[in-house]
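> The following comprises the amino acid sequence and a computationally predicted model.
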Amino acid sequence: MENRTMVKNFILVGFTADRKLQIFMFVVLLVIYISIIIGNVVIVTISIVDRGLHVPMYYFIWNFSLLEIGFTTSVIPKVLFNLASGENTISVIGCFVQSFLYFIFGMTEFLLLAAMSFDRYVAICYPLSYSTIMSNGLCSLLVLGSWGLSFALLTGPSIVVFQLPFCNQNVNHFFCDSTPLIKLSCTETPVLDLVNFSIAVFSLLGTLIITVLSYANIISTILNISSASGKQKAFSTCASHLIVVFISYGSCIFMYIKPTHVGGLDISKGVAILNTVVSPLLNLFIFSLRNRQIQEALQKYFSMCNSYRTILRLMRSEK
């Protein structure tokens, strides 16, 4: 415990010490982060304002966009600050808050992706009963249940990690991930490692099984559709969701479920960049901005704004 009291701050040693490369990375990450925030805010706003998008699929989409904002914001702002200032420290409290938020938002995303796959399953396999099954109450329950289950599973292990005695302050990562943090503990943590692994298996493989089963039934139903146009329309409604699933699950399964001897922390850091920066940016364009209904809603409101500006200019010119 004496060693633990000596650790007032953690040192994040995940990025290079080359100052020019740090500045370059700062600019790239800043542009990507601003794009993610603005894009997802637009998605949330347009999905809430446009009554034509008040259906279960878009309810899940704007909730997913909120999670993406929280997920990236839990990590990237601190990374940007450290790159800009040349510092690489984070307080003990700040480290654990960052780690907790990162995993809460991340796990909730996977649970929500499973809920979205169920929504697509009902829409394609039971179209006549869709509005009855996917009621507002069930959709709200699925979203709130995703949040509640994440907090229930992660709060306990997070408190245990916070109470560990630490003998080293050098975190071999660019943010406070659980694996490099636990490696700094002065004590052996086999039970905590097993609990964290079990939670990762449940949140990743468990929700992935739900998604796979849903899409197995979806594909079976689509193949039985007689018309080619009907098949194309059905596939198009699921394609974006499937792409997001592959991107999101692939990186996280490698980081948290792979055997310990496969790769090291240096490889995991590279995959973590894909997971925390590249994946949210791709999700934004693949999952939301390429959606036809959202595009039409954006075009409608942009045209309304342009018409409003034109009217204001005419009124000013008349005065």
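That came through, no problem.
> contacts and neighbour counts: CA atoms only from here.
Will do.
> Centre of the chain to stretch 76-95, how far?
Between the mean C-alpha point of stretch 76-95 and the mean C-alpha point of its chain there is a distance of 21 Å (CA atoms, centre = their mean, to the nearest Å).
> end-to-end on that stretch?
Taking CA to CA, to the nearest Å as the measure, stretch 76-95 stretches 13 Å from start to finish.
> Which residues belonging to that stretch are considered buried?
Going by neighbour count (16 or more other CA atoms under 10 Å), the buried part of stretch 76-95 is 76, 78-80, 82-84, 88-90, 92, 95.
> Let me know the closest of these to Thr276.
Within those, the smallest distance to Thr276 is 7.9 Å, found for Ile76 (CA to CA).
> Spatially nearest residue to the closest one (excluding sequence neighbours)?
Spatial nearest neighbour of Ile76, excluding adjacent residues (CA to CA, 6 or more residues apart in numbering): Tyr33 at 7.2 Å.
> burial measure for the one you found, as a count.
Here the count is done by other CA atoms under 10 Å, and Tyr33 has 23 residues near it.
> got another, please set it beside the one above:
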Amino acid sequence: MESWGNSTTVTEFVLLGLSRNPQVRAGLFVIFLVMYLIAVAGNSLIVVLIVVDSHLHTPMYFFLSNLSFIDVCYVTTSVPQMLVHSFTERPTISYGRCFGQMSIAVCLAETEFLLLAVMAYDRLVAICNPLRYSLIMNGKVCIILALGLWTFPVLLTLVTFLTLQVNMCGHNVVNHFKCEVQAVLKLACSSTRINGIIMVLASSFTLLFPFIFILVTYGRIGFAVLRIRSAQGRGKALSTCGSHLAVVGIFYGTALAMYLRPQAKRFTNREKVMAIFYGVITPMLNPMIYSMRNREVKGALWRVIGRKVGK
């Protein structure tokens, strides 16, 4: 068998994309261009606001800025390439770029899975231990958590991809708009059973376990919210947690359906639609459902605008 790193039989991959119809591809170009611009602009604005406004220098917004940064990087790994390929008769990607795109996308996705779990823990402490919140979630703890959720996925991704053994012997047409791991593995002419086991184990550490942790955490938060006597306090807690759960539901739901289920022999359009949800739609929606509805973020935006106008 040949490993990912030294395969010489395949030098490039052909990406089928979402459609081969020129009119459909032109329409998809406009749709995805708008979605990409919204995702990049919205998430970049969130990062800038959190950095420049001292009112947002709290653990919750610190982790939110990490989420927005990840989303900008994640959506950029595939959408610009998809837009360029919309006007290409034979969209191709080199073997090295394909490998790089897969590893970066997997690493960013794993980081976001862990980050959402950390954000759930932050909300748990804020709601269940409000008097000790600043002590438990101090600056040092936040930095350590951030370093961990960025470092662990990098190491896990390196180990996962370096241990994958795949023999690519000529099949190079990928039924996808990007180099998705599951889609590329289906082109292997050698057995991918071991590779599948490795992927499931890696997904369990960064996808299944954090998801279970989030469910347990929000179960505890739910009981705590029910004990809040103030209707205003209960509403504020539910608003913050509801936004977080919306993000978790979309991102985790599609990712779990993709990676923790029996794999078919062929990669279908349904899998491509799921990839659009967690790779494009979620990064676009995050700023709107998680930040723009937040009064503190809106206040920071108006303060920044006010400074610019006042100069």
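Sure thing, it's come through. Keep in mind that what you see is a predicted model, and the values were worked out from it rather than measured.
> So after superposing, what's the score?
Laid over one another, the chains give 0.94 as their TM-score (TM-score structural alignment, normalised by the length of structure 2), with 308 aligned residues with a CA RMSD of 1.9 Å.
> List the residues that contact Ala237 of structure 2.
Listed by CA atoms under 8 Å, 6 or more residues apart in numbering, the contact partners of Ala237 of structure 2 are 127, 225.
> sorry, back to before: TSV for the buried residues of stretch 76-95 of structure 1, including distance to Ile311 of structure 1 and secondary structure?
Formatted as TSV, those follow (distance: CA to CA, whole Å; DSSP: H, G, I helix; E, B strand; the rest coil):
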residue	distance to Ile311 of structure 1	secondary structure
Ile76	41	helix
Lys78	44	helix
Val79	45	helix
Leu80	42	helix
Asn82	47	helix
Leu83	46	helix
Ala84	44	helix
Asn88	52	coil
Thr89	53	strand
Ile90	52	strand
Val92	55	helix
Cys95	52	helix
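> Determine which two of these are furthest apart.
Between any two of the buried residues of stretch 76-95 of structure 1, the greatest separation by CA to CA is 20.8 Å, found for Ala84 and Val92.
> Gly242 of structure 2 corresponds to which position in structure 1?
The alignment partner of Gly242 of structure 2 in structure 1, by TM-score structural alignment, is Ala239.
> same check, this time on Leu49 of structure 2
Structural alignment places Leu49 of structure 2 opposite Ile46 in structure 1 (criterion: TM-score structural alignment).
> From the contact counts, what lies against the helix or strand hosting that match?
Mapping Ile46 of structure 1 onto the secondary structure by DSSP states H and E places it in helix 19-49. Under the contact criterion of 3 or more CA pairs under 8 Å, 6 or more residues apart in numbering; DSSP states H and E, the helices and strands touching helix 19-49 of structure 1 comprise helix 56-73, helix 76-85, helix 279-283, helix 292-318.
> okay, the ones you listed in CSV with distance to Gly137 of structure 1 next?
CSV is the format used below for these (distance: least, CA to CA, whole Å):
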stretch, distance to Gly137 of structure 1
helix 56-73, 10
helix 76-85, 34
helix 279-283, 27
helix 292-318, 23
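> how about those helices, which one is nearest Val195 of structure 1?
If you check each of the helices and strands packed on helix 19-49 of structure 1 against Val195 of structure 1 by CA to CA, helix 56-73 wins as the nearest, at 22.3 Å.
> List the contacts of the closest one.
Helix 56-73 of structure 1 is contacted by residues 33, 36-37, 40-41, 43-44, 47-48, 53, 101-102, 105-106, 108-109, 112, 116, 119-120, 134-136, 139, 143, 276-277, 280, 284, 288 when judged by CA under 8 Å, 6+ apart.
> Contact partners for the residue nearest to Ile76 of structure 1?
With contacts defined as CA under 8 Å, 6+ apart, Tyr33 of structure 1 is in contact with 72, 76, 277.
> what does Ala39 of structure 2 give?
Neighbours of Ala39 of structure 2 in contact, by CA under 8 Å, 6+ apart: 71-72, 75, 280, 283-285, 287.
> ok, now with 10 Å
Taking CA atoms under 10 Å, 6 or more residues apart in numbering as the criterion, Ala39 of structure 2 is in contact with 33, 45, 68, 71-72, 75-76, 280-288.
> who wins for most neighbours among those?
Pro283 (29 neighbours).
> nearest spatial neighbour of the counterpart of that residue in structure 1, skipping sequence neighbours?
If you follow Pro283 of structure 2 across to structure 1 using TM-score structural alignment, you land on Pro280. With sequence-adjacent residues excluded and distances taken as CA to CA, 6+ apart, Pro280 of structure 1 is closest to Glu68, at 6.3 Å.
> ok, back up a step: format the contacts of Tyr33 of structure 1 as CSV; extra columns: distance to Lys20 of structure 1.
CSV is the format used below for the contacts of Tyr33 of structure 1 (distance: CA to CA, whole Å):
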residue, distance to Lys20 of structure 1
Thr72, 24
Ile76, 19
Val277, 20
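> Tell me the one among those nearest to Pro127 of structure 1.
The closest of the contacts of Tyr33 of structure 1, once distances to Pro127 of structure 1 are taken by CA to CA, is Thr72, at 35.2 Å.
> how near is the closest one to Ser268 of structure 1?
Counting by CA to CA, the gap between Thr72 of structure 1 and Ser268 of structure 1 amounts to 17 Å.
> can you check Ser129 of structure 1 too?
Distance check for Ser129 of structure 1 against Ser268 of structure 1: by CA to CA, it reads 44 Å.
> ok, back up a step: how big is the offset of the helix holding Ile46 of structure 1 relative to structure 2?
Overlaying structure 2 shows helix 19-49 of structure 1 at a mean distance of 0.9 Å from the equivalent residues (mean CA distance after the TM-score superposition for structure 1).
> Buried residues of that helix, list them for me.
With the criterion 16+ other CA under 10 Å, helix 19-49 of structure 1 contains buried residues 22-23, 25-26, 29-30, 32-33, 36-37, 39-44, 46-47.
> what sits up against stretch 211-219 of structure 1?
For stretch 211-219 of structure 1, the external contacting residues (CA under 10 Å, 6+ apart) are 110-111, 113-125, 205, 208-210, 221-222, 231, 234-235, 238, 242, 245.
> Show the buried residues in these.
Once neighbours are counted (16+ other CA under 10 Å), the buried part of those comes down to 110-111, 113-125, 205, 208, 210, 221-222, 231, 234, 238, 242, 245.
> residue ranges of the helices in the stretch 151-300 of structure 1, please?
Listed in chain order, the helices of the stretch 151-300 of structure 1 (DSSP state H, counting those that start in this stretch) span 178-182, 190-200, 207-223, 228-256, 265-273, 279-283, 292-318.
> What residue in structure 2 is paired with Ser185 of structure 1?
So, by TM-score structural alignment, Ser185 of structure 1 is matched to Ala188.
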